[in-house]
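S.K.: next one to model:
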Amino acid sequence: MDFDRLQTFLRVVQYGSFQQVAAREYRSQRAVSKQMTQLEHELQVTLFQRGHNRISLTPQGRLFWASAQDIVNNYTAALTELREFDAPTKRLLRVGYFSAFEQPLLLRALYALKKRWSDSQFVVRQGSNEHLTQQVLDGSLDLTLSISYGRPAVAAATKLQATSIYHNQMVMGVSRLNPLSKLAQIPQQALTTLPILYYSPESSTFLLESFLASAPFIQDYEQIRRVTSAEQMHLLVSLNQAVAFYPAGLISAKHDEQVAYLPIEGDNLQDYDIVALTQPGQQPPLLKALMQQFSQTKL
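M.R.: Reported below is the predicted structural model:
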């Protein structure tokens, strides 16, 4: 697929006009329109509804929009990674994490290694558990963080080693505008009718299955919805439009004036572990040092 076409597609969606994109890029409107027609022919779908002065995305176009953003972002990230390493180094570590909540664990450990070995270089990727696990399996990542919650982080048949680096309890975030926030624990029955959110940067069934396994009292799968950013999730919870799963210990709960974080009443399935997934066997020195650093890092 032509990368320039994808970038043009994203700009057309952003500005809602072939003419505006053409003017900004000093091209003809016809050239921009031709690129989009070629992209539609390549995909064999109609991406745009073309009006007299305005265009809009079709349902297929909206679906492809998210995929196109991922493709362009991943390609750009890969180029950035390649250009960062102008000189060979023996101290290179490639690591992944699946949500913003695990970022402090990873940051503190990597920062300590960088202080110890200033010539160390890190490739850091964020993605879904499925993608990151596969990248450790195929050797393109040395380690990724995952979560064991309601179900193991990886299936028993998967040839990866899972080492717990952090243990705590999952809690529910409830707006302080909601009377439930005054309780010491949130009743299970109260969760059967509320929209429940979880955060994942990529489309993934892993976290959804984990949350369902940990909350068998929830019968309506449509009740649990994914949001693509932690900020969006927190905004919706703060405004009392939903409740959400949060990992205790990995959030700044003490001074949150909008959201209360409550354990689920009478439930013993809410313990979680952040685990480091690695290939079994001999590990390079920098990876061993990172695992040791995880064991010493305190939040």
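S.K.: could you use CA atoms for every contact and neighbour count after this?
M.R.: Noted.
S.K.: so what's residue 210 up against?
M.R.: 149-151 (CA atoms under 8 Å, 6 or more residues apart in numbering).
S.K.: please repeat the previous calculation with a cut-off of 10 Å.
M.R.: 147-153 (CA atoms under 10 Å, 6 or more residues apart in numbering).
S.K.: how about residue 226?
M.R.: 196-205, 207-208, 233, 244.
S.K.: ChimeraX command for the buried members of those?
M.R.: Per 16 or more other CA atoms under 10 Å, the buried members of the contacts of residue 226 correspond to this ChimeraX selection:
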select :196,197,198,199,200,201,202,207,208,233,244
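S.K.: in helices, which of the contacts of residue 226 fall?
M.R.: Counting by DSSP state H, the part of the contacts of residue 226 found in helices is 207-208, 233.
S.K.: closest one to residue 287 out of those, please.
M.R.: Distance to residue 287 across the ones in helices among the contacts of residue 226 (CA to CA) is lowest for residue 207, with 26.3 Å.
S.K.: are any of the contacts of residue 210 buried, and which?
M.R.: For the contacts of residue 210, a burial check counting by 16+ other CA under 10 Å picks out 147-151, 153.
S.K.: dump the ones in helices among the contacts of residue 226 to JSON lines, plus distance to residue 3.
M.R.: Listed next are the ones in helices among the contacts of residue 226 as JSON lines, based on distance: CA to CA, whole Å:
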{"residue": "207", "distance to residue 3": "31"}
{"residue": "208", "distance to residue 3": "32"}
{"residue": "233", "distance to residue 3": "32"}
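S.K.: tell me the centre residue of the chain?
M.R.: residue 201 (2.7 Å; CA atoms, centre = their mean).
S.K.: burial count for the residue nearest to that residue when sequence neighbours are not counted?
M.R.: Nearest non-adjacent residue to residue 201, counting by CA to CA, 6 or more residues apart in numbering: residue 228, 4.7 Å away. Look at residue 228: counted by other CA atoms under 10 Å, it has 14 neighbours.
S.K.: second chain to compare with the first, below:
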Amino acid sequence: MDQKQLTLFIETAQLGSFQQAALKNLLSQRAVSKRLRALEDEVGTPLFDRQRNQVVLTPAGQHFLTRAQEILETMHAASTEAQRLGTHHAQRLAVGYFSPFDGALLRPALSRLTPHYALTIEEKGMEHLISDVLLGHLDCAVILHHLPLDGPLDQVNLASETIFQGHTTMGISAALAGEGPTLAPQLLTQLPVIYYISEPSTYLETGFRHSVAPVVDHLTIHRVPSFEQLQLLVGLGQGVSFYPEELLSAVVNPHAGIVYRRLAGIDTANETFQLIYRKDRHHPGVRALLRALRQPANGR
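M.R.: Next comes the predicted model:
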């Protein structure tokens, strides 16, 4: 099967008619029917129920329609990226990040590099970012560094430079927050702690448990698959979450029904974002990114 065949299949499914698909593509109805029959033979099952005045998708056809649309979107994205890289003589720079907050840190810095570098940007879990930088799939990545947990990164051939330091704050539903400038640590035993990262990862969970261990010895904590879901659950009082306080304004919706307060009795000055890269690779784009991150527009 090829791109033209998949496009014809999608258009026929949307129009519900071989004749309409033929008119749209300047083909004969017989040619459309023949091409789609060949696609069904290749797939190995009927995709259309051919009725008297229309064609409708079979259950297999409904499933294949979703996959065909995904395949075409992927092909289009790959083609666009290849054309951009083929015509763009700038050097490639692949950058990774793990959350909306470090994404907000990167955005203005990367915008300064766009005219000079062909950028590839990927969101992944922290463990994935570290391994991809080590393997050379990424030139650099932003991580939240927990030194007591990770040990020195230079022991694994990674250099790191701090690009942001701040405080951890908690988000809780405004209906549950009560009075006072801080939250009692015992709250963490009453509501689940939830966090967002794009793929399964225990890195943030382990770091948070370590930070509250002096005052909380038992808590329920789990990951949710999207930041929007996290904010919805916190706003509805279904959990609490932790955030980099100084970056809230760049990311969160002020009307989500959430208030943000530090935990009482906890050292909250533990948000350290670092840019990591291979020590034995001297990519000029990484140095340019570090310079851009240090410019005042990033609010530090």
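S.K.: TM-score for these two?
M.R.: Scored by TM-score structural alignment, normalised by the length of the first structure, the superposition of the two chains gives a TM-score of 0.69; 243 aligned residues with a CA RMSD of 3.7 Å.
S.K.: hmm, back to that, and the residue nearest to residue 201 of the first structure, what's its match in the second structure?
M.R.: When the second structure is aligned by TM-score structural alignment, residue 228 of the first structure is paired with residue 225.
S.K.: same question, residue 127 of the first structure
M.R.: Checking TM-score structural alignment: residue 127 of the first structure goes with residue 124.
S.K.: how about its match: what's its closest non-neighbour residue?
M.R.: Nearest to residue 124 of the second structure is residue 98, by CA to CA, 6+ apart, at 5.3 Å.
S.K.: please pull up the equivalent of that neighbour in the first structure.
M.R.: In the first structure, residue 98 of the second structure lines up with residue 98, judged by TM-score structural alignment.
S.K.: wait, that match sits on residue 201?
M.R.: Yes - between residue 98 of the first structure and residue 201 a contact is recorded at 7.5 Å, counting by CA atoms under 10 Å.
S.K.: tell me the secondary structure at the alignment partner in the first structure of residue 171 of the second structure.
M.R.: In the first structure, the residue matched to residue 171 of the second structure (TM-score structural alignment) is residue 173. Classification of residue 173 of the first structure using DSSP: H, G, I helix; E, B strand; the rest coil returns strand.
S.K.: can you give me the strands for the stretch 101-250 of the second structure?
M.R.: 117-123, 140-144, 158-166, 168-173, 182-183, 193-196, 221-224, 241-244 (DSSP state E, counting those that start in this stretch).
S.K.: the first one vs the first structure - mean distance after superposition?
M.R.: Same thing as strand 117-123 of the second structure. Compared with the first structure after fitting, strand 117-123 of the second structure has a mean deviation of 0.9 Å; criterion: mean CA distance after the TM-score superposition for the first structure.
S.K.: please apply the same query to the third one.
M.R.: Using mean CA distance after the TM-score superposition for the first structure, strand 158-166 of the second structure ends up 0.6 Å from its aligned counterpart in the first structure, as a mean over the superposed pairs.
S.K.: can you report how many residues lie near residue 119 of the second structure?
M.R.: For residue 119 of the second structure, the neighbour count with other CA under 10 Å is 20.
S.K.: again, but for residue 41 of the second structure
M.R.: For residue 41 of the second structure, the count of nearby residues is 12 (other CA under 10 Å).
S.K.: quickly name whichever of the buried ones among the contacts of residue 210 of the first structure is closest to residue 123 of the first structure.
M.R.: Set against residue 123 of the first structure, the nearest of those by CA to CA is residue 147 (20.6 Å).
S.K.: give the equivalent position in the second structure for that closest one.
M.R.: Match for residue 147 of the first structure (TM-score structural alignment): residue 144.
S.K.: look up the closest residue to its match, ignoring the ones flanking it.
M.R.: Nearest to residue 144 of the second structure is residue 273, by CA to CA, 6+ apart, at 4.6 Å.
S.K.: could you point out which element follows the helix or strand harbouring the one you found?
M.R.: Element membership of residue 273 of the second structure, judged by DSSP states H and E, is strand 271-278. Next helix or strand after strand 271-278 of the second structure toward the C-terminus (DSSP H and E): helix 284-293.
S.K.: show me what counts as buried in that following helix.
M.R.: Buried residues in helix 284-293 of the second structure, counted by 16+ other CA under 10 Å: 285-286, 289-290, 292-293.
S.K.: turn these into CSV, including distance to residue 183 of the second structure.
M.R.: Output for those, formatted as CSV (distance: CA to CA, whole Å):
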residue, distance to residue 183 of the second structure
285, 42
286, 39
289, 37
290, 36
292, 36
293, 32
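S.K.: trace the residue nearest to the centre of the first structure over to the second structure, please.
M.R.: Checking TM-score structural alignment: residue 201 of the first structure goes with residue 198.
S.K.: quickly note the distance from that match to residue 170 of the second structure.
M.R.: 20 Å (CA to CA, to the nearest Å).
S.K.: what of residue 131 of the second structure?
M.R.: 29 Å.
S.K.: list the contacts of residue 228 of the second structure.
M.R.: Residue 228 of the second structure makes contacts with 196, 252, as judged by CA under 10 Å, 6+ apart.
S.K.: same thing with residue 295 of the second structure?
M.R.: Applying CA under 10 Å, 6+ apart, we find residue 295 of the second structure in contact with 108-109.
S.K.: which residue ranges of the first structure form helices?
M.R.: 3-15, 18-24, 29-43, 59-84, 103-116, 129-137, 206-214, 230-238, 285-296.
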